[in-house]
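A.B. asks: give me a model of this one.
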Amino acid sequence: MKKSIYQYKRLMGALVLFFLSACEPFLEVDVPNDRITGETVFSDDATAREAMNGVYIQLFNTAFAAGGNQSVSFLGGLSAATYTVTNTVPEMEAFAAHQLEATNSLNLALWSGAYNTIYMCNDMLEGVANNSNLSLETREALEGESRFIRAFTYFYLTNLYGEVPLVTQTTYTNNALKARSPQTEVYELILDDLDQAAALVDTGYPDNERTRTNRFTVLALLARVHLYLEDWEQAETYSSEVLAATHLYELPDDLNTVFLANSPEALWQISPEGWGGSFSHTRDGNLLIRITPTASPVSLSETLIAHVEAGDLRRDNWIGSLATSNETYHYPYKYKIQYEATGANYTEYSMVMRLAEQYLIRAEARTRQGKQEAAVADLNVIRERAGLEPLVYNQALTQEQLLDEVMQQRYHELFSEWGHRWLDLKRTGRAQEVLEGLQEIDLLYPIPEAELVKNPNLTQNAGY
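C.D. replies: Sure thing, here's the model as predicted:
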């Protein structure tokens, strides 16, 4: 897009974020009176839609979603031994060594960033509800998008922390002393939000920018949620509907194009316009690409490097290396731009959800239901794009063997993305088997100490 368009969006986004965003940590904040500002923002369709744009822009700056060193992608990667810490950063090393403490500031930023995102979604939902200034089309679209982002955020909160407070409004007095809710209740909210969102949002992307939610984005998350809930039939149904949308989505043959802006594989991306005009690179690329020995605090673990099959094109295209006289560092190279200061012409967006995951969800769901031949077909889509020989189906192929192959392809396909490896190991009961030194109490992150001090109704996870 042209720079002038981005400048306009940034200006509008900055205006609406004045009242949408809250200071961290979220549960502590007594939100200022924003009635006048809120009435202005939701006074017509155009400003209300720009308010929603502001939420998407803010995701690039919110710790849990941004792709930086406080994000789900990075901290989950440390927990799953995807990364080895190469610089002395004790709070990162604590994630990698499974020695987290409730005072860890990276953990607090992750938690607070998620709840600030939920606050913005709740504010949007309150702003559009029964608002006679807005058209029905705008109210439905913004409600659906806000519900999706809230569900997405709660999905990560409950999978990282277990029981968490369910905050569904912006009133401080109702939020400050919230106790944790059982995971069953959290998932009930997630599913309710997603079911409503699927009925409200459009099937296309506004302005052909894949930085907004559409119906297939919602269905893709429904597929993932049902997979985690072991509802295999529903997981297969939702992923199949996404995979059938061939007019919108396909797997590019060239692996180097997967993470480009508006890639045909992208279900949802976050634009670097959240930098505010100075830079056009992603935070993921900036953090992880190692152009000098000290450019990144981590490298890809030797376990991952050794695990990738010979001839796998993902190693050639998605793993970079830097050789020094003493050592060779490997790093994720899914994003190719480490630093770009033009502030326009964004060529890479941070990938949040993509089509390859849907093939892997359906492959696992089909395997769990005994549909081995169909599962093999899905796995071969991923294998063949990676330059690997297709699996040959035969009746001697066991469910356990196929599930191992699903997990291997998830490992190699989704490494460094949104904590997939960490959550996969946990949900399949393999974490303690695979990760050295991991204890059962380490499967959940601690509730931040700062939140416990402020809220006497919060309880801590076992072992912290």
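
A.B. asks: rest of the way, CA atoms for contacts and neighbours
C.D. replies: OK.

A.B. asks: tell me, how many residues neighbour Asp202?
C.D. replies: 18 (other C-alpha atoms under 10 Å).

A.B. asks: that one reaches Ala141, doesn't it?
C.D. replies: Yes: Asp202 is in contact with Ala141 according to C-alpha atoms under 8 Å; the separation is 7.3 Å.

A.B. asks: overlap of the contact sets of the two?
C.D. replies: Listed as contacting both Asp202 and Ala141 by C-alpha atoms under 8 Å, 6 or more residues apart in numbering is no residue at all.

A.B. asks: contacts for stretch 367-374, please.
C.D. replies: Contacts of stretch 367-374 (C-alpha under 8 Å, 6+ apart): 232-233, 363, 366, 375, 393-394, 397, 399, 402-403.

A.B. asks: how does it look with 10 Å?
C.D. replies: 230-233, 236, 361-366, 375-376, 378-380, 392-395, 397-403, 406 (C-alpha atoms under 10 Å, 6 or more residues apart in numbering).

A.B. asks: and what of stretch 454-464?
C.D. replies: Residues contacting stretch 454-464 (C-alpha under 10 Å, 6+ apart): 27-28, 99-102, 161-165, 175-181, 439-449, 451-452.

A.B. asks: one more, so I can put them side by side:
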Amino acid sequence: MKKILKYIGCVVCLLAFTNCADFLDREPTDALAKEKVWTSDTYALNAVNGLYRVSTLALQGYGFRFSSWGPDGFNYFYSSSMETGIATPSEGYFLDFYTNWYNMIRVANEVIYNLDGNENITADLRDRLIGEARFFRGMGYFLLWHFFGDVVLRDKPLPVNETNLPKTPADQILSFCRKDFEAARDILPVSHSDGDWGRITKGAAITMLGKTYLYNKEWGKAADELKKLLSIPYTYDLVQNYADLFNWKTEKNNEVVYSLQYVGVTDYGSPYDAWYGSRSNNSYGGAECVASYVTMSNYTYKDGSPINFSAMPKRSSYEDETSYGIDLMNWYEGLLASANLDKRMAANIIMPTSSFLGKDNTQFKLYWPYSAYADREEEPYALRLEFSSYALLPWRKLVNVGSDNEKASPTDFPLIRFADVLLMYAEAINESEGPTDEVYKAVKRVRNRAGLDPLPNGMSQKQMQRAIRLERLREFPGEGHLLLDVRRWELADTSDPVFGLNNDVLDFRGEKLFTRVFPKKYYQWPIPQADLEINKAIEQNPLWVE
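C.D. replies: From the prediction side, this is the model:
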């Protein structure tokens, strides 16, 4: 169980570093002058612990924002400009990601610069801390490369008046982040002791290095890196129960390669409880991102056969919403009664007619229409969303249940997990060699955990490609990866019925909510207007010039 964390008072480069996980449970120190931070093992360790906190803040929107904008979910009712194709360089979300990733890079640069060759710090610890900092710096540049393309490269601390540099070409940014991941891979240990569980390991660096090759379509190199994690000395494996990945009581397991860590303490809890939760849970969540109809409708039965959503009652056949809702709920109840459904559907989504243990340990249920059940005086009460007048699918994953942890949710966000390694490895092999036995075996492990039969033999390379992509949709909804996937597959700007982002978005009745638009210029985000006004050495990305 996680310990209550203590605040670290040490300050590096005007940044107050704070604890964020088990391994950061250290005695607090008094505020330190910058020159003293790097004079002892304890101070240096606390400073790098602060980098973990900075990185958590920089990366925690990964799942929420990217799932809102990907095929797996949406955020239309809160901020529609991105989803309807009218975003501008002045949007706050572009600036937030840009500045947060650069802030992570800035702090990592401070760590690397001050530890490199520093004889005040024990050599093994010094090298390990540098490896951790290089991982985070590599992560920052990987994300900047993927979303923005050409960006400014800062590889060391710089005075403020020297930070206005020209852009570096995207291929050089990619090369730079790879060197960071390679260095981290070569320095970091395979695993840590229980007291340091959650620190960056060799496996996390290998995964990210393999991902850089995968995203750049260098399939053979991607497969070579990812394959390393499938055998000793690595002991990664899938947890037996998929839902355990998103339960704070069982989140420490062999599937997690790296997670953003949280504790049930005010200001240190997971924001996903509010972003994904409903008004019926402790956090009084806003369900700011909800699951998409595309995600729900692409789950299958055990044998791989699709769910027949065309048999669902149609709103047009009824005079009023209440009578329609009765038949619709009966249909969903019958669907969920099947023992042969993909187990991940109910673990990821609070489905219509499903129950949820909410605040005060009270049972709630997703009814339709909400207005017909809002005044129920006995359990299960009607599950309430911020926009309950719409037929929306709230997430179950990453949301705290019952009355535990009333101050904050301690549920970690698994940013890198072994299921992703398996499916990326399968993708890399299939793209380079076709659907070999290795591809089938890797995908089978993921499907088996979901209660599904293996894929049929004799699939073509294109059929396997589609199967792997669909498996990623079913495995990772709400975790942010799908937006990056459809961008790298170059499907985002299409009307592909599953992965295209130029389609109508439907509610759980199958009725249109809005039309999503992904212009081609979205493949390369704009440099935020605020940075253009400060740094005159850079120019706006061409498709965003008005």
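
A.B. asks: so after superposing, what's the score?
C.D. replies: Once superposed, chain against chain, the TM-score is 0.86 (TM-score structural alignment, normalised by the length of structure 1); 432 aligned residues with a C-alpha RMSD of 2.5 Å.

A.B. asks: on that earlier part again, weed out the non-buried ones from the contacts of stretch 454-464 of structure 1.
C.D. replies: 27-28, 99-102, 161-165, 175-181, 442-449, 451 (16 or more other C-alpha atoms under 10 Å).

A.B. asks: out of these, list just those in helices.
C.D. replies: Of those, the ones assigned to helices by DSSP state H are 161, 175, 449, 451.

A.B. asks: a markdown table for those residues, including distance to Ser271 of structure 1?
C.D. replies: Listed next are those as a markdown table, based on distance: C-alpha to C-alpha, whole Å:
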| residue | distance to Ser271 of structure 1 |
| --- | --- |
| Tyr161 | 27 |
| Asn175 | 30 |
| Glu449 | 32 |
| Glu451 | 31 |
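
A.B. asks: show me which of these is closest to Arg35 of structure 1.
C.D. replies: Lowest distance from Arg35 of structure 1 to those (C-alpha to C-alpha) belongs to Asn175, with 18.5 Å.

A.B. asks: correct me, but Ile337 of structure 1 touches Ser350?
C.D. replies: No: using C-alpha atoms under 10 Å as the test, Ile337 of structure 1 is too far from Ser350 to be in contact (11.3 Å).

A.B. asks: determine the residues that are contacts of both of those two.
C.D. replies: 281-285.

A.B. asks: quick one: which of these is most hemmed in?
C.D. replies: Top of the shared contacts of Ile337 and Ser350 of structure 1 by neighbour count (other C-alpha under 10 Å): Thr282, with 30 neighbours.

A.B. asks: which ones are touching it?
C.D. replies: 60, 66-68, 270-275, 335-340, 346-351.

A.B. asks: identify the residue of structure 2 aligned to it.
C.D. replies: Matched by TM-score structural alignment, Thr282 of structure 1 corresponds to Ser270 in structure 2.

A.B. asks: assumed that match was part of a helix.
C.D. replies: No: judged by DSSP: H, G, I helix; E, B strand; the rest coil, Ser270 of structure 2 forms no part of a helix; its state is coil.

A.B. asks: what are the boundaries of the strands in structure 1?
C.D. replies: 83-85, 164-165, 180-181, 266-270, 298-300, 319-323, 328-332, 350-354 (DSSP state E).

A.B. asks: now render those strands as a markdown table, adding distance to Phe74 of structure 1.
C.D. replies: Putting the strands of structure 1 into a markdown table (distance: least, C-alpha to C-alpha, whole Å) gives the following:
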| stretch | distance to Phe74 of structure 1 |
| --- | --- |
| strand 83-85 | 9 |
| strand 164-165 | 21 |
| strand 180-181 | 25 |
| strand 266-270 | 16 |
| strand 298-300 | 10 |
| strand 319-323 | 16 |
| strand 328-332 | 11 |
| strand 350-354 | 13 |
